[in-house]
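Q: Below is the sequence, then the predicted model.
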Amino acid sequence: MLKVDLKIVESDDGVSFDEAHIKLLKEGAVLLEKIVNDSDSFEKKVTGKGLRRPKRFRRSNGLSRTEVYNVFMSGDDKFTEESSTDSNVQGDMDIDIWIHPYKTKPGVVGYTTPSTHATWINLNKLYQWMNRYNNQPNLLRAEIAGNLAHEYCHNLGFRHGRGGSTRANRKTVPYFIGNTVRDIGRNEANLFAIGNSEDLFACSESVESK
């Protein structure tokens, strides 16, 4: 079973997640973990199983769709340094997600770079999603889970072009896997309902100062 190790990092420049943000990020991480482990649709869509000639993803580093799926499910990201503060180890066989807060225009969800394991999430985008899906928590969690999956694909070494969710980018690994997780979270919400506090702490999570 692939686990999600979620680390939420507090900023030192006055930008930080509040309790509602942290709860939402944890719910998204739990949903991501449930989808990649328990949804038959996830493997089928990523591998192209059932398609006569599944096309490779764009910028897939020469890998077939099945190989991309296996890399994702291995949790074997390219960062191997150990955390000095807890047992969350970069490079172990888990999905390691290190979240930093920042603010920019709400059209941007977040970003990472090839040289870092960290992911930055835009607080203004979280506010926008929370307002848009105020009475639809399953849709809100699905957006978060999809974004976490997208950014983790970058940590695995997969990239896409500029311009956001263009037609070409949607055929790359980060966009395809992120959108697949989001869509499964939306369409199969009854199968992946997030329950009580026991569910919220099913993934490894901690908060540390930057």
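A: On my side now, so go ahead. Numbering: from 1, shown residues only.
Q: C-alpha from now on. contacts and neighbour counts both.
A: Noted.
Q: which strands and helices sit next to the particular helix or strand that has T119 in it?
A: Per DSSP states H and E, T119 falls inside strand 118-122. With contacts taken as 3 or more C-alpha pairs under 8 Å, 6 or more residues apart in numbering; DSSP states H and E, strand 118-122 sits against strand 95-102, strand 110-111.
Q: ranking these by burial, who's on top?
A: Mean neighbour counts were compared across the helices and strands packed on strand 118-122 using mean count of other C-alpha atoms under 10 Å; the top stretch is strand 95-102, at a mean of 23.
Q: got the angle between that one and strand 118-122?
A: With axes from the mean of the first three to the mean of the last three C-alpha atoms, to 10 degrees as the basis, strand 95-102 and strand 118-122 are set at 50 degrees to each other.
Q: Next one for the comparison:
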Amino acid sequence: MSHQLILSAQLLCFLFIVSCNQATPPIVVDECQLPEQYRVSENLIPLDAKNCLIPLQIEATHLETSILLQDFSREQEEKIQAAIARLKLVINSKEFKKRVLNFQYENMYVFVDNQGLSNEEIYEKIREGVEVLNNEFDQEIDLDATLYYSSNSTVGYTYPNTHRIWINNKFFATNSLSKVAANLMHEWLHKIGFGHDKQRTMRRAYSVPYGIGGIVRDLIEEMTPTLVESRL
């Protein structure tokens, strides 16, 4: 009996360790370092990392960000702030505007589930920064983000009746900064009224949240010299 109890205790300890490891996966970040004038929190970036390639910025008033974080550790907060700093650079870039305007679905310059808006009108709607619940023209991305852990396949989610978005640490901890920023942009696009198919349909990738989230991810990846060099 005592032998069985020991084995049971060992099994429980093993399961506890596995569970804890799942709930607190390691923090992973991109390789490039933002130039000093753009830095907010770069403590997680290796000191020997190359400087990021900064995309050309538009001359108009820049879209700003305001984010409230809940249930983030200091290290997790540093990671999301680093992602937000890169998000701001790409959404205020000339290349972002170009890619949004030139986005295509079935050989047409259009997004799926576009609320009857053209690509240019969608870009301008993003620039306005008017969330459905706020209805305030402030040229600002306003987010209320809560970190949680779930073993399912959901990267993040939100509801129409709340400002809050939920970010799954199962993916957040190991995602690159480009993917973290893309997910933030995806969820915020829901906040300004854009949706997509619930099922993984072929057309869903061309919706506003997925399409523009992908543009953000690609542009941040292109800021990393090592990634750019590997594509040449």
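A: It's in. In this text the structure is predicted, and so the values were computed from the model without any measurement.
Q: Overlay them and tell me the TM-score.
A: After superposition, the two chains reach a TM-score (TM-score structural alignment, normalised by the length of structure 1) of 0.71; 163 aligned residues with a C-alpha RMSD of 2.2 Å.
Q: Format the helices and strands packed on strand 118-122 of structure 1 as TSV; extra columns: distance to E27 of structure 1.
A: Below are those laid out as TSV (distance: least, C-alpha to C-alpha, whole Å):
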stretch	distance to E27 of structure 1
strand 95-102	13
strand 110-111	18
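Q: For E43 of structure 1, find the nearest of the ones you listed.
A: strand 95-102 (16.3 Å; C-alpha to C-alpha).
Q: and the closest one, which stretch of structure 2?
A: Residues 141-148 of structure 2 are matched to strand 95-102 of structure 1 when aligned by TM-score structural alignment.
Q: coming back round to it: of all the helices and strands packed on strand 118-122 of structure 1, which one comes closest to H154 of structure 1?
A: From these, taking C-alpha to C-alpha, the stretch that ends up closest is strand 110-111, at 9.5 Å.
Q: contacts for stretch 121-135 of structure 2?
A: 63, 97, 100-101, 114, 136-142, 161-163, 189, 191-193 (C-alpha atoms under 8 Å, 6 or more residues apart in numbering).
Q: cool, stretch 160-172 of structure 2 as well?
A: With C-alpha under 8 Å, 6+ apart, stretch 160-172 of structure 2 has contacts from 22-25, 133, 143-151, 154-159, 180, 187, 190-191.
Q: now stretch 140-147 of structure 2
A: 63-72, 127-131, 163-169, 188.
Q: Could you find the counterpart of I126 of structure 2 in structure 1?
A: Match for I126 of structure 2 (TM-score structural alignment): F72.
Q: so how far is K3 of structure 1 from that match?
A: 12 Å (C-alpha to C-alpha, to the nearest Å).
Q: Over to N187 of structure 1?
A: 22 Å.
Q: L2 of structure 1: what's it in contact with?
A: Counted by C-alpha under 8 Å, 6+ apart, L2 of structure 1 has contacts E33, V36, N37, M73, S74, G75, M93, D94, I95.
Q: so what corresponds to Q199 of structure 2 in structure 1?
A: By TM-score structural alignment, Q199 of structure 2 lines up with G163 in structure 1.
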